[in-house]
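A.B. asks: Just a sequence and a predicted model for now, questions to come.
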Amino acid sequence: MWQAMLMAADVPNSHQIIVNGFITAEGGVRMSKSLGNGVDPKDIVDEYGTDALRYFLLREVGSFEDSPFTLERFKDAYNSGLANGLGNLVSRIMTLSERYINKRVVELIVEDVQSIGMNKFLSIALENFDLHTACNMIWSDITKLDKKIAEEEVFKVVKVDKEKAEKMFTDKPIHKEFLNSDNPSKVIITDIDIEKENIGYLWKLAVIACELEAFLPDTSKKIIEIMKENKKPGQPLFLRK
């Protein structure tokens, strides 16, 4: 209908048309007042916050397919992905960083990462309007970083070898193609692949925080502020519900 209206008005047709799916109730049933199975998004925002709802809609709802919504499913996603996932990761890293890493070092890491363009694979997903896949890419990095910290047991390393522990937090990504041919001693970082590069936890967290800006802007800002202050969160980013 819209395209016909454009043609009638002698206006060029749309070059791209993005058709999203529907959000349904449990069992794929449509939401309606008559069925009484609707959910007021304002109630969810009041209880969990705006970014929590953004997270669910971006990660748990397909970009182009119909997806079910229930309060139970929302709560499970909130606790696993935000409270126990991202929120716990930030607390683990920043609690130790506050104790053992110089504040200025952390500030410089954040500033360097903020000057870098978006990860190319994430950028491609966004260009294709595939927000679901883009969000899953970020949470894949969050899960891998959380697992890496658990496996390397940095909380034990720091008690016996502070220098090694500091490197685990601050090691800068260096890759052959990042080297400046005119000045080999100077490293130019144009992109950071936090999955492949063996870089410090703070670098990885800063990349995640910056990538989240397009998805969870309030949370992204909070993490960056926490890192620049080099302090553990005064309260959890996301309270368990």
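C.D. replies: Alright, I've got the coordinates.

A.B. asks: When you work out contacts or count neighbours from here on, use the C-alpha atoms and nothing else.
C.D. replies: Will do.

A.B. asks: Against which helices or strands is the helix or strand hosting Val110 packed?
C.D. replies: Using DSSP states H and E, Val110 falls within helix 103-114. Helix 103-114 sits against helix 201-211, helix 217-229, with contacts defined as 3 or more CA pairs under 8 Å, 6 or more residues apart in numbering; DSSP states H and E.

A.B. asks: Which positions in it come out as buried?
C.D. replies: Buried residues in helix 103-114, defined by neighbour count with 16 or more other CA atoms under 10 Å: Lys103, Val106, Glu107, Ile109, Val110, Val113, Gln114.

A.B. asks: between these, which is nearest Val154?
C.D. replies: Val106 (17.3 Å; CA to CA).

A.B. asks: before we move on, the earlier item: could you dump the helices and strands packed on helix 103-114 into JSON lines with mean neighbour count and distance to Glu163 added?
C.D. replies: Formatted as JSON lines, the helices and strands packed on helix 103-114 follow (neighbours: other CA atoms under 10 Å; distance: least, CA to CA, whole Å):
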{"stretch": "helix 201-211", "mean neighbour count": "24", "distance to Glu163": "14"}
{"stretch": "helix 217-229", "mean neighbour count": "18", "distance to Glu163": "20"}
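
A.B. asks: Could you export those helices to a markdown table, including columns for distance to Phe169?
C.D. replies: Shown next, in a markdown table, are those (distance: least, CA to CA, whole Å):
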| stretch | distance to Phe169 |
| --- | --- |
| helix 201-211 | 5 |
| helix 217-229 | 12 |
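
A.B. asks: Among those helices, which comes closest to Pro184?
C.D. replies: The closest of the helices and strands packed on helix 103-114 to Pro184 is helix 201-211. By CA to CA, the value is 22.1 Å.

A.B. asks: about what we covered before: now for the helix or strand following the helix holding Val110, which elements pack on it?
C.D. replies: Helices and strands here follow DSSP H and E; after helix 103-114, the next one along the chain is helix 120-127. If you count contacts as 3+ CA pairs under 8 Å, 6+ apart, helix 120-127 packs onto helix 131-152.

A.B. asks: putting a second one here so we can go through both:
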Amino acid sequence: MNYFEEGFVWFNDPLNWTNPGGLLDRLGEHLVISFWAVLLGCAVGWPIGIWLGHRGRGGGAVITVANLTLAIPTLALLTILPLTPLGFGKPPVVVALAVFAVPPLLANAYTGLRSIDPETRDAARGMGLSGGQLLRQVELPLAAPYLAAGLRTAAVQVVATAALAAFVNGGGLGQIISAGFGIGMSNGGGGQIVAGGLAVALLALAVEGLLALVQRLVTPPALRVRRRRAQPAAAPAG
């Protein structure tokens, strides 16, 4: 029996799902960690990106911050942050993953607001809308697909990377993989490692599919039609 067959056998054992520290417990931990990390990333990335995009300034700063943040290894943050007052456990994992989530949220928020046709802004100002009304009633609704795209990218990245939380006793599905290595490849650990990896991959695909649907729902029908019409024209250039 190879490791993939052992992984499917491990999946089909109900005790591996329901036992304390089993798949259901670790899945719940994984979702909680990912949720708070993405929420923290949104609280940081979206306001800054929206503000800069609304003002039409800071594009270079957005790119620089996004690139610098992406250059920081998540594993390095997970190693360093537990040595701070955050300690070991879930808090340093949430902060490290939130840093990883900020670049796509920030960049897409800025891009979404700057992609709005200037004539649309001028028409709104001509109707007497203030800066705040312009942002709430015109810019944010039109930028919603970009915000959803940033959320989609960040969430999938966080869910996939949260498996590293096992390195600092942060819980999540990575604990299943880590426990498999502890058991040993020759003692059935290989199947558990495969099962844990498949669980992370399937969860990331589920999040991707769900948020892809959300992105479609928040995209105004007129923009959907425009994108579908633009696709055939863009194909020859590719």
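C.D. replies: Cool, got the structure. Every value quoted in this text rests on a predicted model; they were computed, and no experiment measured them.

A.B. asks: Report the TM-score for the pair.
C.D. replies: The TM-score (TM-score structural alignment, normalised by the length of structure 2) is 0.29; 100 aligned residues with a CA RMSD of 4.5 Å.

A.B. asks: by contact count, what packs against the lengthiest strand in structure 1?
C.D. replies: In structure 1, taking DSSP state E as the definition, the longest strand is strand 183-187. The contact analysis (3+ CA pairs under 8 Å, 6+ apart) places strand 183-187 of structure 1 against strand 179-180.

A.B. asks: which of the residues in the longest strand of structure 1 are buried?
C.D. replies: Applying a neighbour-count criterion of 16+ other CA under 10 Å, one finds Val187 buried in strand 183-187 of structure 1.

A.B. asks: what do you get for stretch 31-42 of structure 2?
C.D. replies: Leu31, Ile33, Ser34, Phe35, Trp36, Ala37, Val38, Leu39, Leu40, Gly41, Cys42.

A.B. asks: Among those, which are located in helices?
C.D. replies: Mapping the buried residues of stretch 31-42 of structure 2 onto helices (DSSP state H) picks out Leu31, Ile33, Ser34, Phe35, Trp36, Ala37, Val38, Leu39, Leu40, Gly41, Cys42.

A.B. asks: still on that earlier bit, return the member of the buried residues of stretch 31-42 of structure 2 nearest to Leu52 of structure 2.
C.D. replies: Nearest to Leu52 of structure 2 among the buried residues of stretch 31-42 of structure 2 is Cys42, at 15.0 Å by CA to CA.

A.B. asks: Verify the contact between the closest one and Val102 for me.
C.D. replies: Yes: taking CA atoms under 8 Å as the contact criterion, Cys42 of structure 2 and Val102 are neighbours in contact, 7.0 Å apart.

A.B. asks: Present the buried residues of stretch 31-42 of structure 2 as CSV; the columns should include distance to Pro232 of structure 2.
C.D. replies: Below are the buried residues of stretch 31-42 of structure 2 laid out as CSV (distance: CA to CA, whole Å):
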residue, distance to Pro232 of structure 2
Leu31, 39
Ile33, 41
Ser34, 37
Phe35, 37
Trp36, 40
Ala37, 38
Val38, 34
Leu39, 36
Leu40, 38
Gly41, 35
Cys42, 34
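
A.B. asks: Need the max-distance pair from these.
C.D. replies: Using CA to CA, these span at most 16.2 Å, a distance reached by Leu31 and Cys42.

A.B. asks: Ala4 of structure 1: how many residues sit nearby?
C.D. replies: Using other CA atoms under 10 Å, Ala4 of structure 1 has 11 other residues around it.

A.B. asks: before we move on, back to that, quick check, nearest of the buried residues of helix 103-114 of structure 1 to Lys144 of structure 1?
C.D. replies: Checking these against Lys144 of structure 1 with CA to CA, the nearest one is Val113 at 19.0 Å.

A.B. asks: what does the helix holding Val110 of structure 1 contact?
C.D. replies: Thr170, Leu202, Trp203, Ala206, Val207, Cys210, Ile224, Met227, Lys228, Glu229, Asn230 (CA atoms under 8 Å, 6 or more residues apart in numbering).

A.B. asks: If we use 7 Å, what do you get?
C.D. replies: Trp203, Ala206, Val207, Cys210, Met227, Lys228, Glu229, Asn230 (CA atoms under 7 Å, 6 or more residues apart in numbering).

A.B. asks: what sits against the fourth one?
C.D. replies: Yep, that's Cys210 of structure 1 we're talking about. Gln114, Ser220.

A.B. asks: again with the fifth one
C.D. replies: The neighbourhood of Met227 of structure 1, defined by CA under 7 Å, 6+ apart, consists of Val106.

A.B. asks: Go again with 8 Å.
C.D. replies: Neighbouring residues of Met227 of structure 1 by CA under 8 Å, 6+ apart: Met94, Val106, Glu107, Val110, Ala206.

A.B. asks: Dump those to CSV, plus distance to Pro217 of structure 1.
C.D. replies: CSV is the format used below for the contacts of Met227 of structure 1 (distance: CA to CA, whole Å):
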residue, distance to Pro217 of structure 1
Met94, 20
Val106, 21
Glu107, 19
Val110, 16
Ala206, 14
